[in-house]
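Q: Whatever this is, show me its structure:
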Amino acid sequence: MAKVRFKGYGEVEVPVGTTILKAAQGIDAPEGYACGGVCACSTCHVYVTSGQGLLSEQEDEEADMLDKAFDVRANSRLGCQSTIEREGEIEVEITRESLEAFENEHPEHRGKYTTWRKSAS
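A: Model prediction:
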């Protein structure tokens, strides 16, 4: 088992072989997934702040999709493509881009996670 902590949203223990996106969904963390988790968009973009070595290597397809994401950093990954390969602890920060995508996919949550948008209304 691996423990995945989503900054500000809680943590979950999941079996090796689980993606970061599936782990987020397991605790209802607001990670976007407009394409359904098939690496056809960048809305599940996250920052892996610790435990990167426990995840699968980034493939070319993921790197190509990250080229379309906002504020890409050295620790950027797509949640749908980041498979946990080893036991341990991983910490993830859900990006603003992903939070906005989640709210667009789930209108009932608009403004719940993206407080900066409330003041702009």
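Q: contacts, neighbours, all on C-alpha from now
A: Noted.
Q: Please identify the buried residues of the lengthiest helix in the chain?
A: If you go by DSSP state H, the chain has its longest helix at helix 96-105. Within helix 96-105, the residues scored as buried using 16 or more other C-alpha atoms under 10 Å are Arg96, Glu97, Ser98, Leu99, Glu100, Ala101, Phe102, Glu103.
Q: one more, for comparison:
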Amino acid sequence: MPVIKVLPHETLCPEGKTFEVATGEQLCESLLKHDIEIEHACEMSCACTTCHVIVREGFNSLEASDDDEDDLLDMAWGLTPQSRLSCQVKVAQKDLTLELPKYTKNHAREHH
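A: Have a look, this model is predicted:
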């Protein structure tokens, strides 16, 4: 099973976290299931950028983003060439290392 390593984030994951997931699992759901309260203001419908992550390792193992995701990513805070919307990522067979951006473009943070 692939391993997801989340780098430390000041508020969402201060110590960082590592966990296993099943191949094909949606990344945003995996993060939430492992108590990393990443924002997902559009309820994972690819309509916002609040679940933006930066894939520091394993990026090339993921399926390519589609045009809808690319259009939204252009509006994400801290966009990098390795940026993805976690609601659109299905975990492949390789391990991933993720960085959670410091900010999101969300005017009101949800609590789930």
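Q: circling back to that earlier point, can you tell me which helices and strands the longest helix of structure 1 packs against?
A: strand 45-50 (3 or more C-alpha pairs under 8 Å, 6 or more residues apart in numbering; DSSP states H and E).
Q: what's the strand it packs on aligned against in structure 2?
A: Mapped onto structure 2 using TM-score structural alignment, strand 45-50 of structure 1 spans residues 52-57.
Q: what's the mean distance for that stretch versus structure 1?
A: Following the fit onto structure 1, the mean deviation recorded for stretch 52-57 of structure 2 is 0.5 Å by mean C-alpha distance after the TM-score superposition for structure 1.
Q: any residues touching that stretch, and which ones?
A: For stretch 52-57 of structure 2, the surrounding residues in contact (C-alpha atoms under 8 Å, 6 or more residues apart in numbering) are 73, 76, 80, 82-86, 95-101, 104.
Q: before we move on, back to that, what angle sits between the longest helix of structure 1 and strand 45-50?
A: Orientation check (axes from the mean of the first three to the mean of the last three C-alpha atoms, to 10 degrees): helix 96-105 of structure 1 against strand 45-50 gives 130 degrees.
Q: Could you identify the helix or strand that succeeds helix 96-105 of structure 1?
A: Per DSSP states H and E, the first helix or strand lying C-terminal to helix 96-105 of structure 1 is helix 115-118.
Q: Nothing else from me, thank you.
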